Structure formats: structure tokens, C-alpha cells
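1. sequence and predicted structure, then a few things I'm wondering about:
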Amino acid sequence: MSGRDPLCPPRRARQGAALTLVFAGVLVAGAVTGAFPDPDHPARRTTTVPVGAVRKEDVREAAARAMADGTSPMEAAERAVSRSGDRWGAVYSEGEYQEFQDSLDGRYTGVGLSAAREQDGRIEVTGVRPGSPAAAAGIRTGDRLRSV
């Protein structure tokens, strides 16, 4: 007799059941390891106090205390930022901050030329910005630069 065996369940049903068990296993493993957020857990509650504002005041106070003691306010501010635990926090002098802002705005300090290394190892000028120090020095696209 040809056709499906009535005692053997279809293959798709077995695959569906297997995938369901795998998915349930992943959910149980996540719950057991604490991978899902628990809003009632004290370590996972979000604070309503802005952390950045508190840290900024701590840095200002550390710099002011150092200035009053006659030590470097920059070093004191850097120590306060490093103690805060914020790995992205940084302290800039006014000049460093201005350079940072200029780089974000697309303004860079340089001589005004682009260069590339050729296959033979020599460096060739690929572009010179008009009005730049390189243009004033007479450097042109295609010039070869000597290695120092």
C-alpha cells in the first residue's frame, strides 16, 4: 500500500516540536542566568539623578580645590574623571577643546596637501588645497616627496 504511514507523524510536526523545545530552552537559560531585565531588582533600577551633572560638579570642585592648594587643576580634574568610572569622560584644556570642536566641524590644522605612497615606495602629492601653506610653497599635484 502506497502513501503516508498513519502511525508515523509528519516530519514538519517533529521539526516544529524540536524548534519549540529549543526556543523554550533558550528562554529558560536566559531567565536562570538573569539575562532578562528585572525592574524590581535594585541593581537594575535606573536613577532619576542625572549622573553627568553630578560628575561635572565633582570635577569643578576638585579643580577649584587644587587651584586653592597651588597644584594643577587639570591633573585634579583628570583624577576626578578617572575615579568617576566613566570610561568615555575626558578633561580638555581650552585649546584642546577648541581643536576638538574644529575637528568635529571639519576644520583641521595642516599644510594643505594630500599624498599617497606609490607602488615603488615613493610618496606622490595627490592634491594641494588652494591658499594653503603647501600651495604658497609651490607644491603641486604630481610632485614626488622625499622620505626623511
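-> Yep, it's here.
2. from now on I want contacts and neighbour counts done on CA atoms only, so please keep to that.
-> OK.
3. next SSE downstream of whichever helix or strand residue 82 is part of?
-> Using DSSP states H and E, residue 82 falls within helix 73-84. Next along the chain after helix 73-84, taking DSSP H and E as the criterion, comes helix 94-104.
4. okay, one more to line up with it:
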Amino acid sequence: MPRQDEDEPPASLAVRLIVAAVAAGALVPAALGAAHSADAGAHFAIGYHHRPGRDVERMEYLGAEMARRIPAGTRVFVDEPDELWRFRMTELVTVHGLVLAVDTPGADLVLRRRSDASVPHGVALDIAPAAT
């Protein structure tokens, strides 16, 4: 904590304390961001060979299946319980020119991702007519 000189007015000390508090307040988020980046970098370096590449291959395969089997402009509902994969599949729907429906009655087709060791990349795209 800064010390006040005898000839220094009390307002100057208050300004110094405010500057020190602001600097400390800016340092905390920066340190948290740096810690998160270091953790993410270490995770990426250790686990890179396994999961990220496999997920990218699965996404590319599912996207190719959508493009091959569903005409552009078709209204689809993504029925996926996993939130990350729901996001990925809705992204693929948009990229491949399909229209994303918010519920089954507003869709022509329902898309589901299914694990299947017998197909390429271990994932299959199930396409079913939407219940009306």
C-alpha cells in the first residue's frame, strides 16, 4: 500500500489507491485468460491425435451425407440429445442449404446422428419423415 508523504495532499493518496485498484482489477481477468489458454493449449497438445481429428472427420461425413441425400431447401428438424452435436448438426444443415425447423411439426424430415461401427467414421445419419 502506498505511503503518504507529509507534504502530499490526501487527495493524491486517494488517486494512487484508485489507480492501484484499477490495475489489480485489470490484472485478474488477464491472469484468468492466460491460465485458461495454457490449460487449453496443454489439452490440445496432449489430446490432439485422438478426438479433434475424429470429430472433424465425422462432421465432414455427416455433411456429405446431408448434401447427397437431402435436396437443398428441405425443412429439417435436428433430433440430437447431445448439445455440442446438436450445434454441429444445425451448422451443417445451414451450410448445406437446408432449412432448420424449430420443431417436428414444422419440418419435412427429422435428422438423427447414430453411432455405428460398420459405417465410415463410426457415425451414421438417420433421416426420417417428420410426424404430421
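-> Perfect, thanks for sending it. The structure displayed is predicted, hence computed values, not measured ones.
5. quick check: TM-score for this pair?
-> The TM-score (TM-score structural alignment, normalised by the length of the second structure) is 0.33; 78 aligned residues with a CA RMSD of 4.8 Å.
6. before we move on, back to that, buried residues, the helix holding residue 82 of the first structure. List them.
-> 73-74, 76-78, 80-81 (16 or more other CA atoms under 10 Å).
7. then stretch 22-41 of the second structure?
-> Per 16+ other CA under 10 Å, stretch 22-41 of the second structure contains no buried residues.
8. distance check, residue 66 of the first structure against residue 76 of the first structure.
-> Separation of residue 66 of the first structure from residue 76 of the first structure (CA to CA, to the nearest Å) stands at 6 Å.
9. for residue 18 of the first structure, same thing?
-> In terms of CA to CA, residue 18 of the first structure sits 60 Å off from residue 76 of the first structure.
10. ditto for residue 96 of the first structure
-> Distance from residue 96 of the first structure to residue 76 of the first structure, by CA to CA: 17 Å.
11. give me the neighbour count for residue 10 of the second structure.
-> For residue 10 of the second structure, the neighbour count with other CA atoms under 10 Å is 11.
12. biggest helix in the second structure by residues?
-> Ranked by residue count, the top helix of the second structure under DSSP state H comes out as helix 10-47.
13. between helix 10-47 and the helix or strand that it is followed by, find me the angle.
-> Proceeding N to C from helix 10-47 of the second structure, the next assigned helix or strand is helix 51-69, under DSSP H and E. Put simply, helix 51-69 of the second structure runs at 70 degrees to helix 10-47, going by axes from the mean of the first three to the mean of the last three CA atoms, to 10 degrees.
14. and helix 51-69 of the second structure, what's buried?
-> Buried residues in helix 51-69 of the second structure, counting neighbours by 16+ other CA under 10 Å, are found at 58-59, 61-63, 66-67.
15. packing partners for the longest helix of the second structure?
-> Of the remaining helices and strands, none touches helix 10-47 of the second structure by 3 or more CA pairs under 8 Å, 6 or more residues apart in numbering; DSSP states H and E.
16. the helices in the first structure, which residues?
-> Under DSSP H, the first structure gives helices at 11-33, 51-69, 73-84, 94-104, 133-136.
17. now tabulate those helices in CSV and tack on distance to residue 113 of the first structure.
-> Below are the helices of the first structure laid out as CSV (distance: least, CA to CA, whole Å):
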stretch, distance to residue 113 of the first structure
helix 11-33, 55
helix 51-69, 40
helix 73-84, 35
helix 94-104, 17
helix 133-136, 6
